[in-house]
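> Sequence isn't available, so here's the structure alone:
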């Protein structure tokens, strides 16, 4: 189990509320395991094929655990006012949608969406970070 059932439900609910009908999928992952927690209804018939694609996505997004450590050390070593601050989330833009990754500690969330206003990602990612941290 990647996270508790209650936390999984809250993370998926946050994504569904924040991204609305543009949300395609939600994946929860750790360095060792992952689960496809949500697939939009019009994509469910494709779920077996999606699992293979999602497995590749997770393998790539797991690199974020290492990146998070690197960014954290940069933030701590930079002179005052010369840092970007702490890592918060990643958004990847594609021709037909977006991928948003949030990592806190040993838990990550990936949400995929259709095309939409990119500003929405900050609100959703901030809430996901708070839920995972609690």
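Received the coordinates, thanks. Because the structure is a prediction, the values reported are computed rather than measured.
> switch to C-alpha atoms for all contacts and neighbour counts from now on
Noted.
> tell me what the helix or strand hosting residue 9 is packed against?
Residue 9 belongs to helix 5-19 when assigned by DSSP states H and E. The contact analysis (3 or more CA pairs under 8 Å, 6 or more residues apart in numbering; DSSP states H and E) places helix 5-19 against strand 23-29, strand 34-39, helix 120-133.
> here comes the other one, which I'd like you to weigh against the first:
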């Protein structure tokens, strides 16, 4: 996997718009990824560009395969993964051949559900 900042500008704008609308000032970063590429779409101005995007993406892209492990369970369809960290959260959503992870400051759990649904819609449109 390689770092690639070339994401469709329309998709990038839509991801930023959806995340800013749902998350507001708690939004830290947005990163888009596929099986082969990864690119940071947004980084809040008070944060440093020090994250190992390729390393994160190697871990998060396992979600492309793990979705099939959750098919036909009594839990229903896979929607998103939320990871809790000392200084915030990471939400990963995969739809078709696209994935995105969004990092945020702490926020109410209901907003994660809204964020996940909005991201699935944007990524679904990108796959069409």
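All right, it came through fine. Source: prediction; values computed, not measured.
> follow-up on the earlier one: quick one: average offset of the helix holding residue 9 of structure 1 versus structure 2, please.
For helix 5-19 of structure 1, the mean deviation from structure 2 after alignment is 1.1 Å (mean CA distance after the TM-score superposition for structure 1).
> in that helix, what counts as buried?
8, 11, 12, 14, 15, 16, 18, 19 (16 or more other CA atoms under 10 Å).
> What of stretch 93-107 of structure 1?
Using 16+ other CA under 10 Å as the test for burial, stretch 93-107 of structure 1 gives 97, 98, 99, 100, 101, 102, 103, 104, 107.
> Tell me which residues are up against that stretch.
2-3, 28-31, 61, 64-65, 68, 88-92, 108-116, 121, 125, 128-129, 132-133 (CA atoms under 8 Å, 6 or more residues apart in numbering).
> coming back round to it: mind giving me TSV with the buried residues of helix 5-19 of structure 1 and columns for distance to residue 51 of structure 1?
TSV is the format used below for the buried residues of helix 5-19 of structure 1 (distance: CA to CA, whole Å):
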residue	distance to residue 51 of structure 1
8	18
11	19
12	17
14	22
15	19
16	20
18	24
19	21
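> ok, which pair from these is furthest apart?
Greatest spatial distance among these (CA to CA): 8 and 19, at 16.4 Å.
> could you check the angle helix 120-133 makes with the helix holding residue 9 of structure 1?
Calculated by axes from the mean of the first three to the mean of the last three CA atoms, to 10 degrees, helix 5-19 of structure 1 forms an angle of 170 degrees with helix 120-133.
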